[in-house]
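> Quick one: sequence and predicted model below, then my questions.
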Amino acid sequence: MVRPADVTWSRPAVVALAVLTTLVSLLGGVGVLPAGPASAGSGAVSASLASQTVLPDGRRGPRTVQATAPALPDDSGRGTRVVFSIGEQRVWLVEAGERGDVVRRTHLASGSVYDNLQPGTFEVYSRSRHATGIGDSGTMEYFVRFTRGANAAIGFHSIPVSDGEPVQTRGQLGTPLSHGCIRQWRPDARALWDFAPVGRTVVVTA
């Protein structure tokens, strides 16, 4: 039986090992390397992630997770268009393709607490990069108007800011909370702004 030879460490090797150990510890502390093993549930998709924006490659927000975009509502039209479901409080950006329509992005939104928008097909007629709401509804960005209500235009825009604070949280999207328009998280509002010039079709479903 052959016994393994005893290992003799030289002083330079000991110093190098100590430096390496310290470096790994420091990198772990600042997040370059993992500071410890990941928990068994770290790969699970949380409930909050499930409500976030779904991009065409399956990414939700800033983190990449496997996701399936919610299906388009029935009778939501054809061709390049914006679709808003009143019941689901969700927006889809749909682009016509050679092999059929493709959902480029979908995200939750907050429509009106009032019954001021009926299902139908509309067209973007006006846009404002910055806008001010009526009454105490604050200021908003990326306002894309597609129809008119009794007292004001109705369209998509970012969550309004009043007295320096958003009037609702991102987590509240998916619940009707607006005075008439359709509120979106700012990155989603900008994406819709880029997607929907004047003349773009907007389909509203029940």
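Alright, I've got the coordinates.

> When you work out contacts or count neighbours from here on, use the C-alpha atoms and nothing else.
Fine.

> So which bits of stretch 122-136 are buried?
122-124, 127, 132-133 (16 or more other CA atoms under 10 Å).

> element containing residue 49, please.
Residue 49 belongs to helix 47-50 when assigned by DSSP states H and E.

> what does the longest helix along the chain rub up against?
The helix that spans the most residues within the chain, counting by DSSP state H, is helix 11-30. Residues external to helix 11-30 that are found in contact with it (CA atoms under 8 Å, 6 or more residues apart in numbering): 33-36.

> Presented hereafter is structure B, for comparison with structure A:
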Amino acid sequence: MAARLPSWAWVTGLTVGATVAVVALAVQADKGPHPTAATARPSASASANAHPSPKPKQPAAPAVPAASGTGRRVVYSLGQKRVWLVDASDKATRTFGVWPGTVSPAVGSYTVSNRTEGPITGSDGVEIEHIVYFAATSGPNVAFSNAVDGSSPPPASGVQTGGIRMHTADGAAVWAFGTAGTKVTVVK
């Protein structure tokens, strides 16, 4: 007659077997690809063997120029062709590149004097919107704006333009931020 194993031996044997199986699966899974939050969903045509590549890191946004004052303001750098929207705590909430017109404002401090939501036709014949005026020159007034169609054509030859153009989303952001009386600082 064969000896029967006690029930505790069966339970122990099954537990050890299950633990070995889980450890083996964990080791195997650790050798495979690891999804991250930065990876995109594969398309339907993606290969089953393809490994997603990590998303390239975006370069850090340029810091707000040191000589641009303090407090809530719009900062425009002539040399960098860039605008920063700076909150009251001196933190840039948004920064982006722009396309200046043929007339630049002098370095200094200004305030938003007038706003026109548009659309209107700019001095270069392009339909523009979200116009935020802040400086007057001996020629045209200087203002931030965006082309209604999102384009940024080169300034018209022989025409004085004071428009500082930007992408549509950036124009909407300047429009929302740059209410009448908002400080605008122009730096080199």
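Thanks, I have it. None of these values were measured; they are calculated from a predicted model.

> Pick the one among the buried residues of stretch 122-136 of the first structure closest to residue 140 of the first structure.
residue 132 (6.3 Å; CA to CA).

> Now do the same contact list for the residue lying closest to residue 87 of the first structure once chain neighbours are set aside.
Counting by CA to CA, 6 or more residues apart in numbering, residue 206 is the residue found nearest to residue 87 of the first structure once chain neighbours are left out, at 5.7 Å. Each residue near residue 206 of the first structure by CA under 8 Å, 6+ apart is listed here: 85-87, 118-119.

> Would you mind giving the contacts of helix 11-30 of the first structure as TSV with neighbour count and secondary structure added?
What follows is the contacts of helix 11-30 of the first structure, written out as TSV (neighbours: other CA atoms under 10 Å; DSSP: H, G, I helix; E, B strand; the rest coil):
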residue	neighbour count	secondary structure
33	12	coil
34	13	coil
35	14	coil
36	8	coil
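
> The longest helix belonging to the second structure corresponds to what range in the first structure?
As assigned by DSSP H, the longest helix anywhere in the second structure is helix 7-30. On the first structure, no counterpart of helix 7-30 of the second structure exists by TM-score structural alignment.

> hang on, the earlier thing: would you mind putting the contacts of residue 206 of the first structure into JSON lines with distance to residue 110 of the first structure, neighbour count and secondary structure alongside?
JSON lines is the format used below for the contacts of residue 206 of the first structure (distance: CA to CA, whole Å; neighbours: other CA atoms under 10 Å; DSSP: H, G, I helix; E, B strand; the rest coil):
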{"residue": "85", "distance to residue 110 of the first structure": "10", "neighbour count": "20", "secondary structure": "strand"}
{"residue": "86", "distance to residue 110 of the first structure": "9", "neighbour count": "22", "secondary structure": "coil"}
{"residue": "87", "distance to residue 110 of the first structure": "11", "neighbour count": "13", "secondary structure": "coil"}
{"residue": "118", "distance to residue 110 of the first structure": "15", "neighbour count": "10", "secondary structure": "coil"}
{"residue": "119", "distance to residue 110 of the first structure": "16", "neighbour count": "13", "secondary structure": "coil"}
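
> Would you convert those residues into CSV that also reports distance to residue 22 of the first structure?
What follows is the contacts of residue 206 of the first structure, written out as CSV (distance: CA to CA, whole Å):
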residue, distance to residue 22 of the first structure
85, 55
86, 57
87, 56
118, 64
119, 63
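
> Of those, which pair is most distant in space?
Across these (CA to CA), the longest gap, 11.5 Å, separates 87 and 118.

> Need the overlap of contacts for these two.
205-206.

> just checking, residue 127 of the second structure touches residue 150?
No: taking contacts as CA atoms under 8 Å, residue 127 of the second structure lies outside contact range of residue 150: 9.9 Å.

> Alignment lookup: residue 184 of the first structure to the second structure.
So, by TM-score structural alignment, residue 184 of the first structure is matched to residue 166.

> Which residues are in contact with its match?
Contacts of residue 166 of the second structure (CA under 8 Å, 6+ apart): 97-99, 144-147, 152.
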